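J.: Dropping the sequence and predicted coords here.
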Amino acid sequence: MAEKDQVKPLTPAGHQPRSDGEDDYEAMHAKSNNLRRKQLYIQCCGCLSVLLIVPTVMIIVVLTVCHVKHPSLRMNSVSIQRPLEVVNGTTTTGGRDQNLTLLVDFLVKNPNYASFKFRNATTVLYYGGTVVGEGQIPAGLQAKARRTIWINVTVDIIIPEKALLGGQSGIMSTGTLNLNMSSYTRIAGKVKMLNIIKKNMVLGLNCSFMYNVSGQAIQDNCSRQHVHF
């Protein structure tokens, strides 16, 4: 019996056979689209991160770098530039007041990231509640950013004759005389950051002195500073 010819099924209308090259092209195209989507996603995440990080950094900078802190004022030492006139262990008033010159050494420490510029500064000395001397600190001085500045102030003092009188008129015993004085130092200035943040400050310092005439020595005691805005 002769074998019948096998009948092959017809290809459906509209269906075209695809080559391996076309399949590879579509796979590469899909892979490229996925890669573009991933890159776009990464770029969007990066932009969003920048938008979140920049304001945070600015806030941190404002709260740290641009935060104005209090400069500190301290007296380092007091030395005698011109002592009272002492002859043979005594001081003669000669019927007049006497002059005493002191050199006061101050320290101003600026913790800010901007300079602290002085407008005016004064040291006033008192004896018995009365002003007996005054020293000026030149305006325009400045403590640079995060630096410390040392300031020397010369104070000329007039000691009243009545404070120098001892057992005899015009004569005093230097072995028993201590002159107790007090002082107040005031420094006004401004801290300015980026021409945006400006802060006026006034530093104040109270001190007391004991001047031993026989030993030509000064003992000082300074209270803590106080700051005004």
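T.: The structure has been received and is ready for your questions.
J.: alpha carbons only for contacts and neighbour counts from here, please
T.: OK.
J.: And the strands in the chain?
T.: Under the criterion DSSP state E, the chain carries strands at the ranges 72-82, 90-92, 98-109, 116-127, 130-137, 142-143, 148-159, 171-173, 178-193, 197-212, 217-222, 226-228.
J.: Put together a markdown table for the ones you listed, with distance to Ile42 on each row.
T.: As requested, these are arranged in a markdown table below (distance: least, CA to CA, whole Å):
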| stretch | distance to Ile42 |
| --- | --- |
| strand 72-82 | 50 |
| strand 90-92 | 88 |
| strand 98-109 | 48 |
| strand 116-127 | 46 |
| strand 130-137 | 61 |
| strand 142-143 | 48 |
| strand 148-159 | 49 |
| strand 171-173 | 90 |
| strand 178-193 | 38 |
| strand 197-212 | 38 |
| strand 217-222 | 63 |
| strand 226-228 | 52 |
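J.: alright, now check it against this:
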Amino acid sequence: MKAESRRRMRVCVAVTAALVVAIVLVIVILAFTVFKAKRPVTAVDSVSVRDMDMSLDIARLRVNLNVSLDVHISVTNPNKVGFRYSDSTALLNYRGQLIGEAPIPAGRISSGGTAAMNLTLTIMADRLLSTSQLFSDVTSGSLPLNTWIRISGRVSILGFIKVRVISTTSCDFSLSISNRTIEDKVCHYKTKL
């Protein structure tokens, strides 16, 4: 009887161990295939002029400028689980110099969902006016600008595997001074785990 009881105990332990190994293998396979972390995609849908006041002081070779841009972006989460991102910032640059920024508050995007965000970038006139090329750009009728957006966050797979993902978008465009429109917009998207 004792030998039979030991044998049953061994079989029970072996079956339990085999089940645990099988469950762990299924979880690992799912984590690296179906639930594999994918990068979110940030896209700049549109850039438009919200407000623009400009005057040219030819006697002093000076430009007085106040510009606000509306930037509409969307962030798409291609993952089978939610994506939680932290506070981020959208930057506005003129010839490599930071001239404006807008906060992007932290949030969460559900599985396969897309979050639309509307940002207002206001040019910091003091930074822009200190640039030596501004007068020639204004007289030519076009300001070359760039927006740069970086969103970083985490994707939680099966509740315990956390993968950090980052998505950046850079858009070059020209602000036409005469008709107050955005022209020649070209965007570059980059994502990484």
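T.: Looks like it arrived, so ask away. Worth saying up front: this structure is predicted, and the values here are computed from it rather than measured.
J.: Superposed, what's their TM-score?
T.: The TM-score (TM-score structural alignment, normalised by the length of structure 2) is 0.74; 168 aligned residues with a CA RMSD of 2.8 Å.
J.: ok, back up a step: same list (the strands of structure 1) but as JSON lines, adding distance to Ala27 of structure 1 and mean neighbour count.
T.: Conversion of the strands of structure 1 to JSON lines gives the following (distance: least, CA to CA, whole Å; neighbours: other CA atoms under 10 Å):
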{"stretch": "strand 72-82", "distance to Ala27 of structure 1": "72", "mean neighbour count": "17"}
{"stretch": "strand 90-92", "distance to Ala27 of structure 1": "110", "mean neighbour count": "20"}
{"stretch": "strand 98-109", "distance to Ala27 of structure 1": "70", "mean neighbour count": "18"}
{"stretch": "strand 116-127", "distance to Ala27 of structure 1": "68", "mean neighbour count": "20"}
{"stretch": "strand 130-137", "distance to Ala27 of structure 1": "83", "mean neighbour count": "18"}
{"stretch": "strand 142-143", "distance to Ala27 of structure 1": "70", "mean neighbour count": "20"}
{"stretch": "strand 148-159", "distance to Ala27 of structure 1": "70", "mean neighbour count": "18"}
{"stretch": "strand 171-173", "distance to Ala27 of structure 1": "112", "mean neighbour count": "18"}
{"stretch": "strand 178-193", "distance to Ala27 of structure 1": "60", "mean neighbour count": "20"}
{"stretch": "strand 197-212", "distance to Ala27 of structure 1": "61", "mean neighbour count": "17"}
{"stretch": "strand 217-222", "distance to Ala27 of structure 1": "85", "mean neighbour count": "15"}
{"stretch": "strand 226-228", "distance to Ala27 of structure 1": "75", "mean neighbour count": "13"}
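J.: Tell me which of the ones you listed lies nearest to Met28 of structure 1.
T.: Met28 of structure 1 lies closest to strand 178-193 among the strands of structure 1, at 57.5 Å (CA to CA).
J.: Longest helix in structure 2, by number of residues?
T.: Longest helix in structure 2 by number of residues (criterion: DSSP state H): helix 2-32.
J.: That one to strand 142-157, inter-axis angle?
T.: Counting by axes from the mean of the first three to the mean of the last three CA atoms, to 10 degrees, helix 2-32 of structure 2 lies at 170 degrees to strand 142-157.
J.: residues touching Gly141 of structure 2, list them.
T.: 176-178 (CA atoms under 8 Å, 6 or more residues apart in numbering).
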